[in-house]
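Visitor: Predicted structure and sequence below. I'll ask about it afterward.
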Amino acid sequence: MPRCDGEIVQLRAAGVGVVVDLSGDVPVLLHWGADLGELTASGLAALASTATPAVLNNAPDLPRTLTVWPTEADGWSGTPAHQGHRAGRRTTPRLRLTEAQLDGTSLVMRLTDEVSELHVELHYQLDAAGVLSVRSVLTDRSVGEPYDLAGVSTLLPLPRRAGELLDFTGKWCRERSPQRTPLHYGSHVREVRRGKPGHDSPHLLLAGTPGFDFGSGEVWGVHVAWSGNQRYLAEQLPEGAGAHASVLGGGELLTPGEVRLGAGEVYESPECLFIFSNAGLDGIAERVHTRLRARSTHPANPRPLVLNTWEAVYFDHDLDRLRGLADAAAKVGVERLVLDDGWFGSRRNDTRGLGDWYVSDEMWPQGLGPLVEHVRGLGLEFGLWVEPEMINLDSDLARAHPDWLLGPSVGLGAPSRHQYVLNIAHPDAYRHILGRLVALVEEYRIDYLKWDHNRELHEAVHRDPAGDRPAGRAQTLALYRMLDELKARFPALEIESCAGGGGRVDLGILARTDRVWGSDCNDPVERQQIQRWTTQLIPPELIGAHVGDRHSHTTGRDTDDSFRFATALFGHAGIEADLTRLSTEQLAKFTAWAGLYREFRPLLHGGRVVRADLAGEATLLHGVVGPDSALFCWARLASSVEGQSGRVRFPGLDATADYQVRIRTELGLPTGRQVAAPGWITEAQRDWVRLPGAILTTAGVPLPTLDPQQAMLIEFRRE
């Protein structure tokens, strides 16, 4: 990697540009956004010369700059790049660039601070999808007191026109609910203190031109790829941020005393991903999806149709009943069966047994072998539910090793879902849990682990006679290490991140797992919105989406079969229902849906996710578009005042092409509030209809007025 000290360097990829000035003591990020083209030396110099803002009244006498590592030394009064001290001293860092190296679109900057005696290595990597990843490595170069690191934030500048923010909140069974706000003066800060991203995870923090939507506007976004405590922020000061208006950033949220660096010790920050799009939110999603699909670890095989036993049998683990369920699953086209909670120790309900990862002799006197062999005899893969980071006090493990619990020595707080957290950063606890998982995977040749995490990490401290120490970060790193070891031992093993449903959906966990469970809620009315916004970051093939019973046990709502099927199709599809209790007619619907999933799986799991910009939330139009085909879902969630849709435009199609269009009717036709559907819809229910791309993408076509909780599948083939 050649040195580039003192230069102005330009990183370019996929229509995104990053320009860094390395000529000063601390580098300055001159530009992040749309590609400026290949600038000449004079062009780069011009960009640098125009980066000097005015000197304001009642302000520092030199122009303020926003460096790649902003501190008060630069006149920056916002959140600093790092905070900390040595025994209450050395709190005014003065960093200086010692070396910079550039290799293609990878830039490494090394800085030294003589005040704090820290060495900082800052990595910028612009990938082929135009996503900029930033991470930092801090090394203690002192020989005295330890350095108490209070926080490390990665901050990138935003232009004045980025005046509106979008992030997410939610709760169990209503994850990733969007919320918008203007970017005001001051700090917009989202802190995660749950030990995992949580059901109210910010997910992404996005700033854009006011009114940005799925298909329009410039958008700048950040995602903290970390499965523990996090911090996101957008910050605007009246004096601006150098020549820019504001900053966007994030990092790990450190609790007091959590990171104390001694001589030679290192802190590595989580990776922050910065994404720019001049094509709205769909452009942001496309960049992240492209990045994920390019990974060597991205699932290469078709995502098998899953049956998970939870909502089918709950804790009622009867071998004959489960064999019958497997038989029914195989007949409708299921390719993987996952045995959920209740198979181990004394686990007959959710109050006991967590931590005892031995097959229950009471429920399974011959072990899981008879069920596993039956499942494999049907040609299905076998998966198993586990929750390795959790423990019930009513368990053999808790009674034998109370010191393995993660919590204060003075006494544990209240349980959550009758459980506590197991300190897997404790070396003995780690070895025990890893050993049990290895033994299970080896004995039963397990293909898939559904890895759950059903409570938050409150008072996450190591128990220590000398005084409890914060342990949230150590717990997350131990989890990563355990997942990495399992993957190294069993390269074909797939793992799902399930955290009380969708409580741990981030790119840190997805670097080590093969899908996320989008939500515990299988109600399609809720799922349409949950999946709509989960795909803002995660491509459909990595999001578990299951068909549940007609009556949802999480909402109490009843929904039609066709609506549930259409909703679950747009993800890594599965079933969460007792097929043995269904009629022949109902099983035929599941079989038809399974056939549709296999037919469209290559498109849905490789195409571009698009979402139409519509007025209101009563109707949704979303789809996946490939080079030669597309599949869209027209869904109505609630009633609305308007009786007609008007001309609706289909995003993502080619305006210069012609398309054959038809309505897929295998799941049954939706009901509507109309005497007759638009004429072209009626015709497309019988046969292919030819429509020019210009009409579909620019003029739009009328769509039927569906009843609430109804959906229609529309297929496109390019001529």
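Guide: Sure, I can see it.

Visitor: rest of the way, CA atoms for contacts and neighbours
Guide: OK.

Visitor: Enumerate every residue touching the residue lying closest to residue 515 once chain neighbours are set aside.
Guide: Once flanking residues are discounted, residue 515 sits nearest to residue 542: 4.1 Å by CA to CA, 6 or more residues apart in numbering. Counting by CA atoms under 8 Å, 6 or more residues apart in numbering, residue 542 touches 514, 515, 516, 571, 572.

Visitor: ok, the third one - how many residues close by?
Guide: Yep, that's residue 516 we're talking about. Number of residues near residue 516 (other CA atoms under 10 Å) recorded here: 29.

Visitor: Three-state assignment for the closest residue to residue 191 other than its chain neighbours, please.
Guide: Once flanking residues are discounted, residue 191 sits nearest to residue 231: 4.5 Å by CA to CA, 6+ apart. With DSSP: H, G, I helix; E, B strand; the rest coil as the basis, residue 231 sits in strand.

Visitor: Alongside the first one, take a look at this:
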Amino acid sequence: MGAQETLGGGGDTLVIGVRAGRPHLDYWGPALAGGRSTLLDPRLLERAGAHGMLDAGEAFDLFPESGVGFTGAPALRAWRASGSFVTQLAHSGTRTTPEGVELVLADARAGVEAVLSIELDPATGVAGFRSRIRNLGVEPLHLDWVSCAALELMDGEVMAFGGRWAREFDAHRFRPGPGLWSSEARTGRTSHHAPPFLIAGEAGFGDSHGEVLGLHLAWSGDHRLFVERLRDGRLQAQAGELFWPGEMVLEPGASYETPSLYAARSSDGLNGLSDRLHPFVRDRILGGRLRGKPRPVHFNTWEAVYFRHDLSELKALAETAAGAGAERFVLDDGWFRGREDDTAALGDWTPDPIKYPDGLGPLIAYVRGLGMTFGLWVEPEMANADSDLLRDHPDWILGEPDRVQPLGRGQYVLDLTRPEVSEAIFGQINDLLAGHAIDYLKWDMNRDLTHPASRGRPASHAQTLGVYRLIDRLRAAHPAVEIEACASGGGRADYEILRRTDRIWTSDCNDPIERQAIQRAFSIFFPPEVMGAHVGPAASHTTARTTSLDLRAMTALFGHMGVEADLRALPARELDALKAAISLHKSLRPLLHGGRLIRQAPPDPGAIAFMVAGDGRALASLAQIETPRYNAAAPLRLTGLDPEALYEVRLVNPPFRPQAAMKQIPALVRGEILGATGRWIAHAGLPTPILRAGEIAVFQLNRITR
């Protein structure tokens, strides 16, 4: 019997065993009595061996290697120019850390050491896995792949996430068959099409039922995430950084450490998963810096004026926005020298002398005089081909010399691995922040990396670290400035970028029909307070669909709320409704940004429903996305309330359309306040209005007795 290490946290126990020199994840589930791993007899983990395979069977463990008899995709692929590629790492020691253990594996003959770090957050039970490879040999070690860890999945279903620009976090399910399914991103960001997270669980798992395991790779660059069915029927999942050919070469004595793979398990479906991940993000990823800090309601100028910047028009917009309740005015793209469209001027971060003859100061002073703080859009990692920066320094782009690479939005990626480039960009942004009362940066990244090379070497890894260093340096110089992570919308959404930012722009699509699905999937891994959610124009510029102000406002209400439309064009009744929605959002911010988000089963399959509950209050949303299947709505059952408590319930937004749409209107739908227990609401439900496609009902619940 080998050694075992036990970690506990969040009501879970995680047991790591070492047998025959190999690391194993022996148990991860509900807390064992007293947390004692001695309750686990390793003989219970033995598997029968089948013919047609190696005598010892499939050598699967936490860090499987081909050299020890594993025939699936290994956790390490390394080689030397001499031809050596076989590794047979064996346990050589265990070190305890404040929240976990480090298992040291070594192969003296191969000249390789691997350190596996495993942590379990005491409060939430979220586990963190990463590995570090050190070259103990005398010649360079080439790394083709290093996994954070290999985890066994339940044999059921996998929920993966794909999408595209303006349709991010598109969830799809599949049952893994024979072979390997892989999701890879080579765009230099977490990507719209292959974000680095997935969920695996028992067949048919849902929002509130089923055993599930969620995986999230905290890395903002190229990555790979895969699920493989092994020959003995087991399923493994791995995640790690995706290297370009020859990118990761360790000189003698050098090391490489993977990003962290965060994993959480739940016996209560996706809601149970979020119950662990949301507080983990709030306290560990964000470091608690947003707890109790009201998230200011934004007004963003983009869909109001685009590149058309006129000082008097912007002041009028600011005045209207402040009157509607906005607390932060964000000047989006188009403010800097020579920027008339998206083909020029990126990299020249000084105010346009024609649009702003006296600089940004007068606009900032006006905005602040209205009681709002001021934010600014920047894209520091990029430069247009048509820019003074690249005319002066054409060699500052990421790529190989004398190679033509395709443009993206008329721009190139700057080589932030070079100190002189990073220093120049830091200097420009630092001057802006030091010289103006700017409280917020919307940090965009609108171009995929296509030739990620620097000085003749692949540099995607180093570029990602360069972005982190630049943000970290600016934050250190201006600690009060908040930063939003944006990459053509939700193209850079991961826990590592969130460590150094305060908001994620979820999508460039403000169409609330699309946003309901986008935000629902986003909410599995991220809490609402970091989810940028804006009220856009009635006619969406990404989908051309026209939606009501009610649906747009009530959809944005549940995130970090903002407005991104020309408010001067709103009819007076709609502007009043928007003011009321913003006022409601402000009154409920402690709940919305600190409560428990619980996705619900809607009464119609073409609807999306969820609730945020906490501190005796709750706010629930029912959005009808498609034409209802039936002509009368079933009650909305809401789980997650105190079953014995009595709640005062009201419909926040009673329908204003003609009563002919409903021959009979329930009292709750008419706007009357009713009382019901949490148990009644969960089992019998609340009466709902008859919703047509594109309509929404929002219920407010306040506990009045226990």
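Guide: In hand now; what should we look at? Everything numeric in this text was worked out from a predicted model, so none of it was measured.

Visitor: After superposing, what score do the chains get?
Guide: Here the superposed chains carry a TM-score of 0.96, computed using TM-score structural alignment, normalised by the length of structure 2; 700 aligned residues with a CA RMSD of 1.9 Å.

Visitor: returning to that earlier point: give the aligned equivalent of the residue nearest to residue 515 of structure 1 in structure 2.
Guide: By TM-score structural alignment, residue 542 of structure 1 lines up with residue 530 in structure 2.

Visitor: thinking again about what came up before, the residue nearest to residue 191 of structure 1 contacts residue 252, doesn't it?
Guide: Yes. The pair residue 231 of structure 1 / residue 252 is scored as a contact, 5.9 Å apart, by CA atoms under 8 Å.

Visitor: From the contact counts, what lies against the longest strand anywhere in structure 2?
Guide: Looking across structure 2 with DSSP state E, the single longest strand is strand 695-705. In terms of contacts (3 or more CA pairs under 8 Å, 6 or more residues apart in numbering; DSSP states H and E), strand 695-705 of structure 2 is packed against helix 549-556, strand 617-624, strand 646-651.

Visitor: 6 Å instead?
Guide: Helices and strands touching strand 695-705 of structure 2, as assessed by 3 or more CA pairs under 6 Å, 6 or more residues apart in numbering; DSSP states H and E, comprise strand 617-624, strand 646-651.

Visitor: Near the residue nearest to residue 191 of structure 1, how many other residues are there?
Guide: Residue 231 of structure 1, neighbours per other CA under 10 Å, totals 21.

Visitor: Residue in structure 2 paired with it?
Guide: Looks like residue 231 of structure 1 aligns to residue 224 there (TM-score structural alignment).

Visitor: quick one: its match from residue 446 of structure 2, how far?
Guide: 21 Å (CA to CA, to the nearest Å).

Visitor: Of the contacts of residue 542 of structure 1, which pair is most distant in space?
Guide: 514 and 571 (13.0 Å; CA to CA).

Visitor: doesn't residue 184 make contact with the match of residue 231 of structure 1?
Guide: Yes. In this structure residue 224 of structure 2 lies within contact range of residue 184 using CA atoms under 6 Å: 4.5 Å.

Visitor: Which residue ranges of structure 1 form helices?
Guide: Taking DSSP state H as the test, the helices found in structure 1 are 41-49, 280-293, 310-313, 319-332, 369-377, 396-400, 427-444, 472-489, 524-534, 561-568, 584-604, 679-686, 693-694.

Visitor: which residues in structure 2 does the third one align to?
Guide: In other words, helix 310-313 of structure 1. Going by TM-score structural alignment: helix 310-313 of structure 1 matches residues 302-305.

Visitor: what does stretch 356-371 of structure 1 give?
Guide: Counting by TM-score structural alignment, stretch 356-371 of structure 1 corresponds to 348-363 in structure 2.

Visitor: Repeat that for stretch 410-429 of structure 1.
Guide: Under TM-score structural alignment, the match for stretch 410-429 of structure 1 is residues 402-421.

Visitor: With stretch 69-80 of structure 1 instead?
Guide: Stretch 69-80 of structure 1 maps onto residues 63-74 of structure 2, going by TM-score structural alignment.

Visitor: Of the contacts of residue 542 of structure 1, which belong to strands?
Guide: Those of the contacts of residue 542 of structure 1 mapping onto strands are 515, 516, 572, per DSSP E.

Visitor: ok now do the aligned partner of the second one in structure 2, which residues does it touch?
Guide: Following TM-score structural alignment, the counterpart assigned to residue 516 of structure 1 within structure 2 is residue 504. For residue 504 of structure 2, the contacting residues are 484, 485, 530, 531, 532, taking CA atoms under 6 Å, 6 or more residues apart in numbering as the criterion.

Visitor: Tell me which of those residues fall in strands.
Guide: Using DSSP E, the contacts of residue 504 of structure 2 in strands are 484, 485, 531, 532.

Visitor: separation between the aligned residue in structure 2 for residue 294 of structure 1 and residue 525 of structure 2?
Guide: Aligned against structure 2 by TM-score structural alignment, residue 294 of structure 1 finds its counterpart in residue 283. Taking CA to CA as the measure, residue 283 of structure 2 falls 14 Å from residue 525 of structure 2.

Visitor: Residue 87 of structure 2 contacts residue 67, doesn't it?
Guide: Yes. Counting by CA under 6 Å, residue 87 of structure 2 does reach residue 67; the two are 5.3 Å apart.

Visitor: Comparing these two, which residue is more hemmed in?
Guide: residue 87 (22 against 15).

Visitor: what's the counterpart of the more buried one in structure 1 in contact with, if anything?
Guide: Aligning on TM-score structural alignment places residue 87 of structure 2 opposite residue 93 in structure 1. Taking CA under 6 Å, 6+ apart, we find residue 93 of structure 1 in contact with residue 115.

Visitor: Check the one 3 residues further on too.
Guide: With contacts defined as CA under 6 Å, 6+ apart, the neighbours of residue 96 of structure 1 are 25, 26, 111, 112.

Visitor: Apart from its neighbours in sequence, what residue is nearest it?
Guide: Going by CA to CA, 6+ apart, residue 96 of structure 1 has residue 25 as its nearest residue, at 4.7 Å.

Visitor: next one: residue 36 of structure 1
Guide: Nearest non-adjacent residue to residue 36 of structure 1 (CA to CA, 6+ apart): residue 17, at 6.3 Å.
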